[in-house]
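Undergrad: here is a sequence together with a model predicted from it:
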Amino acid sequence: MTGKKQTEETKFRVLPILISLLLAGFIGMFSETALNVALSDLMKVLEITPTTAQWLTTAYLLTLGILVPISGLLLQWFSTRQLFVAALCFSILGTFLAAMSPNFEFLLTARVVQAMGTALLLPLMFNTILVIIPAEKRGAAMGLIGLVIMVAPAIGPTIAGLLIESLSWHWIFWLSLPFLVIALICGILFMQNVTKVTKPKIDVLSIVLSSLGFGGIVFGFSSAGEAEGWGSPKVIIAIAVGVASLVLFVIRQITMKQPMINLRAFKFPMFVVGVLMVFICMMVILSSMLILPMYLQQGQGYSAFKAGLLLLPGGIINGLMSPIMGRLFDKYGPKWLVIPGLVIVAVSLWFFSSITATSTVVFVIVLHSALMVGVSMIFMPAQTNGINQLPMELYPDGTAIMNTLQQVAGAIGTALAVSIMTAGTKSYMESASNPADPANVLPAFTQGVQNAFVFGMAMAIIGLVIAFFLKRVIVQHKAQVSMH
């Protein structure tokens, strides 16, 4: 009997599974952010307005916001291999279509297909790692995910800037394609089924409410962040429908015997603290990653490539710090990483709120690097600690909740930052003695950007208060495998 149990315990080939997942995840995250730098180029080539161009990012986030909540259900309906292959097929098809795109509509469709792949892949990656890696080594493994999730967006803009300058924006996608094919082949060869397929009953109403809820909120906030403004009927209706649907969704999940997302996960206090930390962290990262390159290009007149280069050191430092933070988390728990991390983030954003057109390259690189070190101290430890408190059967639900709220936080954070920036610019212009004077444009834009950084700092301070409630979770249940 012990012999049989032993073989069962060591049946996962952890390394090949990890490599397949991380490679696919890396390219998914890379293409999600690489396009941001190309937006100004795309506006010229495709003759579209900034508001229209923004849809390439919004549609991507919207698809994730709709599909990720359903991922918990999909993980119980299909085997790991089936989901992995499906995710990569969507990613490959979307990337190929994007590389071939002749016009905006075609590219937008390609982005949605790409996002379907990412939406399946992200929860699958987290869930698989939770199942195949024992709790005491989980911080280090999550650190590897952190490395992938953070380095890809960091080098995305730089590589994209280089490709745009020397080739064309199509090459952002041509470059990703071979790596996705390699990841698919690795997956077919090495991926194993790590979860049980239970095929729970599918509740169509839950899926509709979840899609309307998360979709409405992401759409509403994204539209507000564009040119629409908060007062437009489109924004108000979308957010209202989103909130109402979410309330109904929550009520339905609580009253069902077999809910689509098991909200019992929220009964675990450290999971709740982890969710809040990840939410705040995501708002801060995505809003500053949008505002900063924008200011470097429009306020300081750098090219896409140079702006990308300035942000590269911070991204790489963050990626390299993630596995180190993972090991420290395994050893010391989350509190002594998360609290100093939030202090570093708040201080960096406070300094950023004094950025001007004359701020030096060193100022930008040092502060951005400090910001990224702070983020690496918060994100992964809070997330892993939160999920560690859940019983094993709630892992798919826990990862679905965390991943969904990350997308929602991203949409809300960027929308709030953009609207705060716009409002700041507007109020400067209104108080200027001669608003028509072109000399006022740059100081007005600068004030808007500074206000957006103050918003980020305020979010970090709220996070700091919550962080004092963090406690280390000692995992009771044994993981299913050992690391052979």
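TA: Happy to help now that I have it.
Undergrad: CA atoms for contacts and neighbours, from now on please.
TA: Fine.
Undergrad: state the next helix or strand along the chain beyond the helix or strand containing Leu120.
TA: With elements delineated by DSSP states H and E, Leu120 resides in helix 104-132, which encompasses its position. Once helix 104-132 ends, the next helix or strand along the chain (criterion: DSSP H and E) is helix 138-166.
Undergrad: and here's the other structure:
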Amino acid sequence: MSRPQLDSPAKSAAAASGRTPAVIRLLVLATFVVILNETIMINAIPRLMDALRITEQTAQWLSTAFMLTMAAVIPITGWFLQRVSTRSAYTTAMGLFLLGTALAAVAPSFAVLLGARIVQASGTAVMMPLLMTTLMQVVPEKDRGRVMGNVTLAISVAPAMGPAISGLILQLGSWRLLFAVVFPIAALITWGGLRRLKSVGEPQVSTIDWFSVVTAAAGFGGLVYGLSRFEGGDVRLAASIVVAGLIAIAVFVFRQLSLQKRGTPLMDLRTLRHRTYTVALILMSVSFMAMLGSMILLPLYIQNIRGLSALQTGLLMMPGGLAMGLLGPTVGRLFDKFGGRVLVIPGAIGIMLALAGFTQVSMTMPYWQVLGLHVLLMLSLAATFTPVFTLGLGALTPELYSHGSSILGTLQQVAAAFGTALVITVMSARADALKAEGVTAALANLGGMRLAFIIGAVLSVAVVITALLLPAKADNGGELVGAGH
């Protein structure tokens, strides 16, 4: 049904010139701005606490709500992307993002700012699967590693630049500037994109199952919300919300299995019958948990324990993000030439070594050592993510691409929330226990961070084990679980 999409003009142009198709370049640019915005708030939290007179727990909701919305909206994107044209999906994503950004810039209260972040996140939730699905449709298999490498360049440089850029903007003025600066850039990219963007593939008319929409939003949203409540909240209540979320997800899964028989699932779970895709999904989720955990712990360590400013923190963490991005295209070319294993296995080992190094943080650890470990972590993630995304999605048949990227995006958000909840809960519990023993606040917090990094290092062992299960090349939908391989 979707196979003719692969013979689109964009594909033959890409194949002929060996260049990244224009549609992908436009989508990468838009995705860069949207993702930059996800991490731009990290450094602004102390400023927001003063300006809006809110606690740190309340301020964290600006990040939690973003993840929550992504987790609730992304499951619907697989169905949405099959039903509308590329242009319509792009217009929806960037329209929501611009509306949220404008609202955030003028937000008179925390509640309005939170609402604005939710609107922004809805746009971001559509943008990521749109980019991945379109890439799989228009780029021939032999070039996918290279193009995915360039995509990784944009996607990984953006979160790395976020804290540094926000640190710089916050030196100039109010937190509102963060949104005021992003808005005209995003508006210009949207205008340029709409002028030049051509639709890829034919939209398919299908009905939506609203029961699936509700159970997906309640399940994935509830799970992410429950996990976020572990951070200094009522543990019993948090656990109850997590269990309720898991029950809703189980109902959602059974509903999809029954809808698959009629050919109208909201999220097509036949993707999970492809062994390579499932292994890639697990590897990506665990890597994301480890990465997000360290991305939250490091700024806390550098600012709260070592006393550096937001701008200095951003600058210290910037080389790692830039190194990750700049390595992206090289990783892509190596993947096209040698396959995934030669990159993913050393990458997984690098992640483990970097996180093991961070378990040794102290009051006097030299900054060059923090910088070196962070660069190692980011380079290892670069070597892992590009092949994992390409192998995972490449293992699917074309009609499953939009569902595959939607499941990937949903699990990313759940993994990010789980990683965040895990490190913050472990860190707080350990710090409180040490304070009760009479240890000073700074040393107690440091002890909490070290234990949280140990958890990350333990998780990374699972990344190494999973990496060993990945094949070298995508199996193009041929390798089904239980199909006797």
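TA: Yes, it's here. Just so it is clear, the structure is predicted and the values come from calculations on it, not from any experiment.
Undergrad: any idea what the TM-score is?
TA: Comparing the chains after superposition, counting by TM-score structural alignment, normalised by the length of the first structure, produces a TM-score of 0.93; 464 aligned residues with a CA RMSD of 1.6 Å.
Undergrad: in the second structure, point out the residues matching the helix holding Leu120 of the first structure.
TA: Equivalent residues of helix 104-132 of the first structure are located at 110-138 in the second structure, counting by TM-score structural alignment.
Undergrad: tell me the buried residues in stretch 385-403 of the first structure?
TA: 385-390, 392, 394-403 (16 or more other CA atoms under 10 Å).
Undergrad: over to stretch 335-342 of the second structure?
TA: Neighbour-count burial for stretch 335-342 of the second structure, counted by 16+ other CA under 10 Å, picks out Phe335, Asp336, Gly339, Gly340, Arg341.
Undergrad: which ones among these map onto helices?
TA: Phe335, Asp336, Arg341 (DSSP state H).
Undergrad: looking at the first structure, name the residue matched to the first one.
TA: In the superposition onto the first structure, Phe335 of the second structure corresponds to Phe329 when matched by TM-score structural alignment.
Undergrad: neighbours of the spatially closest residue to Leu98 of the second structure that is not a sequence neighbour, how many?
TA: Distances taken as CA to CA, 6 or more residues apart in numbering place Phe183 nearest to Leu98 of the second structure, at 6.5 Å, with adjacent residues excluded. By the measure other CA atoms under 10 Å, the count of residues near Phe183 of the second structure is 20.
Undergrad: I'd like the ones in helices among the buried residues of stretch 335-342 of the second structure as a markdown table, with distance to Pro163 of the second structure appended.
TA: Formatted as a markdown table, the entries for these read as follows, by distance: CA to CA, whole Å:
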| residue | distance to Pro163 of the second structure |
| --- | --- |
| Phe335 | 30 |
| Asp336 | 32 |
| Arg341 | 32 |
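Undergrad: just the closest of the residues you listed to Val235 of the second structure, please.
TA: For those, the minimum distance to Val235 of the second structure (CA to CA) is 40.4 Å, reached by Arg341.
Undergrad: Ala467 is in contact with that closest one, correct?
TA: Yes. Using CA atoms under 8 Å, Arg341 of the second structure is in contact with Ala467, at 7.4 Å.
Undergrad: now do the longest helix belonging to the first structure: which elements does it pack against?
TA: With secondary structure taken from DSSP H, the first structure has its longest helix at helix 395-431. Secondary-structure packing of helix 395-431 of the first structure (3 or more CA pairs under 8 Å, 6 or more residues apart in numbering; DSSP states H and E): helix 50-67, helix 71-77, helix 104-132, helix 204-223, helix 269-294, helix 361-388, helix 441-467.
Undergrad: out of those, which gets nearest to Glu9 of the first structure?
TA: When these are ranked by proximity to Glu9 of the first structure, the top entry is helix 104-132, at 9.6 Å, counting by CA to CA.
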